Each structure stands twice: as structure tokens, then as C-alpha cells.
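> Sequence and predicted structure below; questions after.
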Amino acid sequence: MSKDAEATRRLLVQAARRRFAFDGYRATTVRDIAADAGVNVALINRYFVSKEGLFRECLDRVARDLSAEERPVPDLERSLAGMIEHAVRSPTDDDSLQLMLLLRSSGDDGADAIRRETLRRYAERLAGAVRDEVTDDLLLRAEIALAVVLGMTMLRTSTKVEPLASADHQAVSDALTGVLRQLLAGPR
């Protein structure tokens, strides 16, 4: 793929993330996305096949950005550090938009299925970072941990609930690490 094609794909994904996050999947049109990116609408079909394909690409990026590389040996502390680093120390507008994509109801069955699949894959990777054998109990605890991180991030960045929004990164990180460690490590 040429550099121009890669740049165009990036522009389309950025424009789509913003539209999907603020307007929702159903209200967003491919024409809106193309106009925001400053490209011909036909390029969406060329690069992503459809609006749903572009939405999937946006959520696939979320999963890649939120998850650490899969590790051959479970390492809870390393996984926690990576997740918390992303959620607490480096939230940006793009990060907030990506999280909104995961949380916002679309009213479209296909888009909601993609969203659930993305969240499930991330929870499975998180559970796998705790132990080799992923049980239903561990997967449930990983999904709860993910909900805690997503909720904390939304309160901190999108809704700006105080004192959380302006709290020191280290204070938030320390509290979150303790909660997530206990949640994911489970009963001993």
C-alpha cells in the first residue's frame, strides 16, 4: 500500500472514530466521515468495504491500543502496569474517543456485536495475563476489572468528575493498582 493510501486510511479512521464517538454508529454516515477526512466517499468502500468494516477497524485499533502484546508467560504485574499506564498516565483526546466507542450504545445490532466481541477479546487477554488457564470466574473478574478501568477513565476524561479528574496521576495509579491486583488475583 502506498504512503498516500496509508495516510488516507488513517484520516478515515480518525474521522470515523470522532463521528462514531460523538454521533453514534447509526447517526453517522459514510458521507460525513469522508467529508471530515477530506476524501472521496468511495474510498471508504475501497479500504474498508463498508461502514461496518470501518467501525470494526476503529474498534480493532481500540483493542490493539488497550491491550499489551500477548505474553507467553502470565504476568499480572506487567499487565496491570501497562493497562494503568494507558488509562491513568497517558489519556489523550484520541484515547477518550476510543473508549467512548467501546461504551456508547449504537442501536445497531452489527455494531453492538463488534463492540461486545472487542471487549470480550480484551478481557480474555487480560485474564490470560493472570493465569494460563482462563476459567469463567477469572474471565468474569477480568471483565469487572475492564469495567472499572473504563469507568474511571470516562469519569476522569469525558465527564471530568472532581476530584478524580484533577487528581495526581500517581495517587490514581496507586489506588487503581491495588483494586485491580486484588480483583484479578482472586481469592487465595
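Received it, and whenever you're ready, just let me know what you need.
> CA only for contacts and neighbour counts going forward, please
Fine.
> need the contact list for the residue nearest to the spatial centre of the chain.
Centrality entry for the chain: nearest residue to the mean C-alpha point is V62, 3.7 Å, by CA atoms, centre = their mean. With contacts defined as CA atoms under 8 Å, 6 or more residues apart in numbering, V62 is in contact with 98-99.
> Distance-wise, check it relative to R26.
From V62 across to R26, the span is 19 Å (CA to CA, to the nearest Å).
> ranges for the helices of this structure?
Using DSSP state H, the helices of the chain run over 3-23, 30-37, 42-48, 51-66, 76-84, 93-103, 109-130, 136-153, 169-185.
> nearest to T159, of the ones you listed?
helix 136-153 (9.2 Å; CA to CA).
> quick one: contacts of the closest one?
Taking CA under 8 Å, 6+ apart as the rule, helix 136-153 contacts 84, 87-88, 91, 96, 99, 120, 123-124, 126-127, 180, 183-184, 186.
> quick check, nearest of those to D109?
R120 (16.2 Å).
> can you count the residues close to that closest one?
By the measure other CA atoms under 10 Å, the count of residues near R120 is 17.
> any idea how far A111 is from the spatially closest residue to it that is not a sequence neighbour?
The shortest distance from R120 to any non-neighbouring residue, by CA to CA, 6 or more residues apart in numbering, is to E143 (7.6 Å). Between E143 and A111 the computed distance is 20 Å (CA to CA).
> same question, I84
In terms of CA to CA, I84 sits 27 Å off from A111.
> and the residue nearest to D60 when sequence neighbours are not counted, what is it in contact with?
Excluding the flanking residues, the one nearest D60 by CA to CA, 6+ apart is T118, at 7.0 Å. T118 is in contact with 59-60, 63, counting by CA under 8 Å, 6+ apart.
> and here's the other structure:
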Amino acid sequence: MRKRDREATRARLLEAARLRFARDGYDATSVRDIAGDSDVDATLIFRYFGSKKRLFEEATAADLAPDLLDGPNEELVARMVRTVVDQDWTEYGGEHPLVALLRSSAHEDTRRHLREEVCHTYVNALRDLAEGDDAELRAELLSAWLVGIGILRSVVATPALARARTADLAPHVAAVATGLLGRPMSGAVDRPEA
């Protein structure tokens, strides 16, 4: 019973931390805030995680692109857009986990983690699809556009992007991705019929 309580408390702390860090960023989030949200004493954070920094690392160590590389290559960009637009990120306050990292990017460790996530998850996959000499540059340009879509949707909340669904974006995604990658890309993800 004691082990289960420990695991449940740890899970509650991680859940509260994800929401706080996503909404407020690292600097604006205190250990007391997270403990209060979890209805526990702040000392438990240090007992379970050792430090606020370690809690942040665990709380933001999500799989940013579930099943991203599964499926046809020509649908990769559409799958990326779908993770930003249609993926349920409730545990991060409804925003993509990259937003939490961006809100905390004043710290070198976070910038390094963000760079690794974006480069290894997005840029490398797009670079491998790009045709031509400057594939890396075009992959980074497309990645910047995709990250910008996420920021305008959730942080800035521009009206058209905030209410747009993947299907609304599909023709534009296809046009931009095809132009930048130099090969036909789809803006929509075909779903197998049931």
C-alpha cells in the first residue's frame, strides 16, 4: 500500500508540474505551486525528484511525436501538423509539449533539450525526405513554419489558426511542403477504412 501511495503521489506531482510548466514556464513556476496543486508538502518534490530542475526534466520528457514516422513518407508533414492541431495534449494544458520548453527556453539546458527534440524528431525526418542540395536548410525552414503554426495557435491564439482543423490546413500544408521538400507531399493523412 505504501509503494502505491508513493507512486500515486509522484504521478500527481508530475501531472501538476506538466500543467504549470506548460502554462507558466520554468522560472514562473515554484515548487510550492506544484506541491499546492498536488495537495502535498513541497518537501516531497525534493524527496521524489531531488530538485525542481529534475522535476522539470521528467515532466517535459514526453514523446513529442507519437507514431510520427509510422506511415507513408508523403504524409509525414501532415502527420506533424496533426500532432500540433488534433493531438490531445490535455496533460500539457492543451498545448503541444514544445510550448512548455519554449516558455522555459531562457535556460541553456532547456534550449539544448529543445534543439535536440526539434532536430532529431522533425528536422532530420524532413531532411531525409528533401530532394536537392540544400535539403537541411529547407527542412529547417519547413520545421520553423510548423513550430510557428503551433505558437500562433496556442500562445498567440490568432483567430483563424486557433479554430482551424487539420483538414482546413491540408491544401496549404501540401503546397508549402511540396515546394520546400521538392517532392509531392500530402496535406492530409489517409486513414484506413474500418
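Looks like it arrived, so ask away. Keep in mind the model is a prediction, meaning the values are calculated, not measured.
> quick one on the thing from earlier: show me what the residue nearest to R120 of the first structure aligns to in the second structure.
The alignment partner of E143 of the first structure in the second structure, by TM-score structural alignment, is E140.
> What about the nearest residue to E95 of the second structure once chain neighbours are set aside, how many residues nearby?
Counting by CA to CA, 6+ apart, E95 of the second structure lies nearest to W89, which is 5.7 Å off, once chain neighbours are set aside. Look at W89 of the second structure: counted by other CA under 10 Å, it has 15 neighbours.
> Same question for R20 of the second structure.
23.
> show me what contacts it?
29, 34.
> cutoff 7 Å now
Listed by CA atoms under 7 Å, 6 or more residues apart in numbering, the contact partners of R20 of the second structure are T29.
> separation between it and H172 of the second structure?
Where H172 of the second structure is concerned, R20 of the second structure sits at a distance of 33 Å (CA to CA).
> cool, and Y122 of the second structure?
Taking CA to CA, one finds Y122 of the second structure at 19 Å from H172 of the second structure.
> the more surrounded of the two?
Using other CA under 10 Å as the criterion, Y122 of the second structure and H172 rank with Y122 on top: 25 against 13.
> Excluding chain neighbours, what is closest to the more buried one?
S143 (6.6 Å).
> Any of the contacts of helix 136-153 of the first structure buried? List them.
When the contacts of helix 136-153 of the first structure are checked for burial by 16 or more other CA atoms under 10 Å, the buried set is 84, 87-88, 96, 99, 120, 123-124, 126-127, 180, 184.
> From S166 of the first structure, how far out is the aligned partner of I149 of the second structure in the first structure?
Using TM-score structural alignment, the partner of I149 of the second structure in the first structure is M152. Here M152 of the first structure is placed at a distance of 12 Å from S166 of the first structure (CA to CA).
> Between those two, which has more neighbouring residues?
With neighbours defined as other CA under 10 Å, M152 of the first structure and S166 compare such that M152 has more, 19 against 12.
> For L103 of the first structure, give its distance to D4 of the first structure.
32 Å.
> Then R116 of the first structure?
From R116 of the first structure to D4 of the first structure the distance is 32 Å (CA to CA).
> do G128 of the first structure as well
Taken as CA to CA, the span from G128 of the first structure to D4 of the first structure is 38 Å.
> okay, those two: which has more neighbours?
Each of G128 of the first structure and D4 has its neighbours counted (other CA under 10 Å); G128 has more, 24 against 9.
> Wait, that one touches P74, no?
Yes - G128 of the first structure is within contact range of P74, at 6.4 Å (criterion: CA atoms under 7 Å).
> how many neighbours does the residue nearest to Y122 of the second structure have?
Neighbour tally, S143 of the second structure, other CA under 10 Å: 22.
> One more: the one 10 residues further on?
Using other CA under 10 Å, R153 of the second structure is surrounded by 20 other residues.
> And it, how far from R163 of the second structure?
Distance from R153 of the second structure to R163 of the second structure, by CA to CA: 8 Å.
> and what of A139 of the second structure?
The value you get for A139 of the second structure to R163 of the second structure, if CA to CA is used, is 26 Å.
> One more: H120 of the second structure?
29 Å.
> next one: V155 of the second structure
V155 of the second structure is 13 Å from R163 of the second structure, by CA to CA.
> now do E58 of the second structure
Taking CA to CA, one finds E58 of the second structure at 31 Å from R163 of the second structure.
> what's the answer for D133 of the second structure, then?
Relative to R163 of the second structure, and taking CA to CA, D133 of the second structure is found at 37 Å.
> same check, this time on R6 of the second structure
Note on R6 of the second structure: its distance to R163 of the second structure, by CA to CA, is 40 Å.
> Grab the nearest non-local neighbour of L184 of the first structure.
R141 (5.9 Å).
> Number of residues surrounding the one you found?
R141 of the first structure, neighbours per other CA under 10 Å, totals 21.
> what about it, distance to V148 of the first structure?
10 Å.
> same check, this time on D36 of the first structure
From D36 of the first structure over to V148 of the first structure (counting by CA to CA), the distance is 33 Å.
> for L102 of the first structure, same thing?
L102 of the first structure is 13 Å from V148 of the first structure, by CA to CA.
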